[in-house]
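Participant: Below is the sequence, then the predicted model.
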Amino acid sequence: MAEYIYFFNKDTLIVKPPKKSPMFLRMIALLFAMVCGVLICSIRLKQISTSSKITYRNIRVIQIPDIDYGIKQIEIPLGNGTEQSEIPPVNYPKPQTFSRAECAHNPVQFFAIISMQRSGSGWFETLLNSHSNVSSNGEIFSVFDRRKNISSIINTLDKVYNLDWFTSASKNECSAAVGLKWMLNQGLMEYHEEIVEYFKRRGVSAIFLFRRNLLRRLVSVLANSYDRHAKLLNGTHKAHVHSHTEVAETLSSYKPVINSTSLISDLKEVEVTANKALKYFNSTRHIILYYEDLVMNRKKLNDVLDFLRLPRMELRSRQVKIHTGSLSEHIKNWDDINRALNGTVYESFLRDYKR
């Protein structure tokens, strides 16, 4: 290719390089574009190849964060000393006897108050039923036919948790928690394996309520038994209807004589029974309460409402405590009982709270 030489004057010589062909520049640009295209395609192919090797696995949700409604998860103590957090299952009952109407899409928590006679369960249940969203249907299994076998028990439970069991406490279609009160001697221990399986299958939460002071419970049991037979108030048994101070005073006037010889073995038997119940139902979702704790600190009722995932509100009961003050005022042979329990593991029962 020829070079162009310019002479500006006889002393200056400028040599100008030849111009590159436009075709040559186009070829270089095209080659660069092709190389870039190949690189981009190879990178994309690698990504596709890698993603095709990913396999989807089943994922189990360990914990779903709670919406902040003032609700917390309850730590459930296990037998091995560890703890687990459990969120109660969501239940949407479909009753056969009525329509839940606009509340059909509202979840309902199932519960059972598990206790022993004269442990404050009646008072506790009236507190729960004062909540606008709770329906606790009482001591249903006090009737033998409802607990004569496991089939009768399951049929009764199905009616309760399907909202087809009606009592004065029923909130019907807009209940947010429904349950009953169940004593340990009402078929619960006899058929515990089947009942635990039912609780797990239906998502029933157990609320255990016991008394710490078993001596006070014994006084109440004996007074209740006497009233049942003597019918102190106008020929009727009033131990479960003590909503009036005068009634409570009349019932508390009876001072039982307690067998001091068998007292320790009797107290131990009650402890063993309660521990068996806790062992049997340890695998269920449950909470353990003590009557004395609730009496001394009513704020502990909030723990129960949280456990049932209910909005907190003030709970009230018209029931009046019968045996108040020192136990020495309510036991006729107090000196014998005092001697029998002094120096034993049950000595603290002699000097408990004065309320």
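Facilitator: Yep, it's here.

Participant: going forward, measure contacts between C-alpha atoms and count neighbours the same way
Facilitator: Fine.

Participant: would you list every one of the strands in the stretch 1-150 of the chain?
Facilitator: 4-9, 12-16, 74-77, 83-86, 109-115, 134-136 (DSSP state E, counting those that start in this stretch).

Participant: tell me the most buried of those strands?
Facilitator: strand 134-136 (a mean of 27; mean count of other CA atoms under 10 Å).

Participant: here's the one I want to compare it with:
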Amino acid sequence: MIPVFQTQKSLTCTTRCQILMIECACTGVRFFAILSMQRSGSGWVETLLNSHPNISSNGEIFSVKERRSNITAITKTLDRLYNLDWYSSAAKNECTAAVGLKWMLNQGLMKHHQEIVEYFNRRGVSAIFLLRRNLLRRYVSILANAHDSAMKQLNGTHKAHVHSKHEAEILAQYKPTIDKKTLITELKRSDKLAADALVNFKNTRHVVLYYEDVVSNRTMLMDVLDFLRLPKRKLFSRHVKIHTKRLCDHIDNWADVTDFLKGTPFESFLNGSRR
């Protein structure tokens, strides 16, 4: 015979679980998309967000060209992600959850921005912009990453992100020689792409972050949790920053680049200004 107090305890636990299930069923899942550009810290920020028990960001889904070949393919891909049964998912630990992806601006996002804005607003998808202020530093990272992709400096493998100081130091040894003929064009292109994205998606629910600001003030990520209406938690990442020195220490032809950018709208990048 089961003691009365044990039966009552079991019933109490059952009732609490039922209440919890009802609460979870009534709590909407937040949808989001991290909108960024390559080498802008999106991988690092995504790992930070994914360390939260109620966030599931699913990487750079649209790096696969077939998924972004046209707007139909894009919306089908988004539907597959956002239509998953997150109400019973293990990721939904506290009756609130945010589900999303990382999406680069050059992966069909700008080409089909009108339809995507309509989709975001219809499905309630919030946009988290993550951009770089110093585009020259971003360009150095792009060139260094391309070099490692070709040379595979870490025991014959290419790593876009590293998890140890030793690996970061190896990759940071490469100092690109920047082609002055294409530098201004590249900086203007990146600047315009980011500016156009902010204009094109201004009518969505969105927040704008800059990588440099997050690096210097991690508490800005708490604002993102508020934006997603999630409980605040300490966030962590195993990513190790590769280029940590002064910009002049990461460019082989620094003197030439300095002379070339003086008097241009991008001169402020030389002293590390965030512009």
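Facilitator: Sure thing, it's come through. Predicted model, so just to flag it, every value in this text is computed and none were measured.

Participant: Could you get me the TM-score between them?
Facilitator: The TM-score (TM-score structural alignment, normalised by the length of the second structure) is 0.86; 249 aligned residues with a CA RMSD of 1.7 Å.

Participant: now the strands of the stretch 1-150 of the first structure as TSV including distance to Arg202 of the first structure?
Facilitator: Below are the strands of the stretch 1-150 of the first structure laid out as TSV (distance: least, CA to CA, whole Å):
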stretch	distance to Arg202 of the first structure
strand 4-9	100
strand 12-16	96
strand 74-77	18
strand 83-86	15
strand 109-115	8
strand 134-136	17
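
Participant: Select, out of the ones you listed, the one closest to Asp266 of the first structure.
Facilitator: Nearest to Asp266 of the first structure among the strands of the stretch 1-150 of the first structure is strand 109-115; the distance by CA to CA comes to 17.3 Å.

Participant: Next, work out how far apart the residue nearest the centre of the second structure and Ile251 of the second structure are.
Facilitator: When CA atoms, centre = their mean is applied to the second structure, the residue found nearest the centroid is Ser42 (3.0 Å). Taking CA to CA, to the nearest Å as the measure, Ser42 of the second structure falls 23 Å from Ile251 of the second structure.

Participant: do the same with Asn50 of the second structure
Facilitator: Going from Asn50 of the second structure to Ile251 of the second structure by CA to CA gives 33 Å.

Participant: again with Ser57 of the second structure
Facilitator: Distance from Ser57 of the second structure to Ile251 of the second structure, by CA to CA: 34 Å.

Participant: can you check Asp196 of the second structure too?
Facilitator: 29 Å.

Participant: Longest helix of the second structure, counting residues only.
Facilitator: helix 4-26 (DSSP state H).

Participant: Val221 of the first structure against Ser119, yeah?
Facilitator: No. Counting by CA atoms under 8 Å, Val221 of the first structure stays clear of Ser119, with 9.2 Å between them.

Participant: Tell me which residue of the first structure lines up with Gly41 of the second structure.
Facilitator: Residue pairing (TM-score structural alignment): Gly41 of the second structure is matched to Gly120 of the first structure.

Participant: Same question for Lys262 of the second structure.
Facilitator: In the first structure, Lys262 of the second structure lands on Asn342 (TM-score structural alignment).

Participant: Just give the number of residues close to that match.
Facilitator: Residues near Asn342 of the first structure, counting by other CA atoms under 10 Å, number 13.

Participant: ok, now the one 4 residues further on?
Facilitator: For Tyr346 of the first structure, the number of neighbouring residues by other CA under 10 Å comes to 16.

Participant: Contacts only, for it.
Facilitator: Ile264 (CA atoms under 8 Å, 6 or more residues apart in numbering).

Participant: With Val117 of the second structure instead?
Facilitator: By CA under 8 Å, 6+ apart, the neighbours of Val117 of the second structure are Phe201, Asn203, Thr204.

Participant: mind checking what the second one lines up with in the first structure?
Facilitator: Spelled out, that is Asn203 of the second structure. Aligned counterpart of Asn203 of the second structure in the first structure: Ser283 (TM-score structural alignment).

Participant: any idea how far Ile76 of the first structure is from that match?
Facilitator: Relative to Ile76 of the first structure, and taking CA to CA, Ser283 of the first structure is found at 9 Å.

Participant: Need the contacts of Val117 of the second structure in CSV (columns: neighbour count, secondary structure and distance to Glu23 of the second structure).
Facilitator: As requested, these are exported to CSV (neighbours: other CA atoms under 10 Å; DSSP: H, G, I helix; E, B strand; the rest coil; distance: CA to CA, whole Å):
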residue, neighbour count, secondary structure, distance to Glu23 of the second structure
Phe201, 19, coil, 33
Asn203, 12, coil, 31
Thr204, 18, coil, 28
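
Participant: quick one, which of Val221 and Ser119 of the first structure is more surrounded?
Facilitator: Using other CA under 10 Å as the criterion, Val221 of the first structure and Ser119 rank with Ser119 on top: 23 against 17.

Participant: Now do the helices in the first structure.
Facilitator: Secondary structure of the first structure, counting by DSSP H: helices at 22-52, 121-129, 150-161, 192-202, 214-230, 245-252, 263-280, 291-296, 301-307, 334-341.

Participant: Let me know which of these is tucked in deepest.
Facilitator: Among these, ranked by average contacts under mean count of other CA under 10 Å, first place goes to helix 121-129 (a mean of 21).

Participant: Compute the inter-axis angle for it and strand 109-115.
Facilitator: 160 degrees (axes from the mean of the first three to the mean of the last three CA atoms, to 10 degrees).

Participant: Where does stretch 83-92 of the first structure end up in the second structure?
Facilitator: The aligned range for stretch 83-92 of the first structure is empty, by TM-score structural alignment.

Participant: got it, and stretch 207-217 of the first structure?
Facilitator: Using TM-score structural alignment, the partner range for stretch 207-217 of the first structure is residues 128-138.

Participant: so how far is that stretch from its chain's centroid?
Facilitator: Relative to the centre of its chain, stretch 128-138 of the second structure is centred 11 Å away, using CA atoms, centre = their mean, to the nearest Å.

Participant: what sits against Tyr290 of the first structure?
Facilitator: Here Tyr290 of the first structure is in contact with Leu209, Phe210, Arg211, Arg212 (criterion: CA under 8 Å, 6+ apart).

Participant: What is the burial count for the last one?
Facilitator: Pointing back at Arg212 of the first structure there. Burial of Arg212 of the first structure is recorded as 17 neighbouring residues (other CA under 10 Å).

Participant: How about the first one?
Facilitator: Look at Leu209 of the first structure: counted by other CA under 10 Å, it has 21 neighbours.

Participant: wouldn't it be in contact with His286 here?
Facilitator: No. In this structure, Leu209 of the first structure is not within contact of His286 by CA under 8 Å, at 10.7 Å.

Participant: Done for today, thanks.
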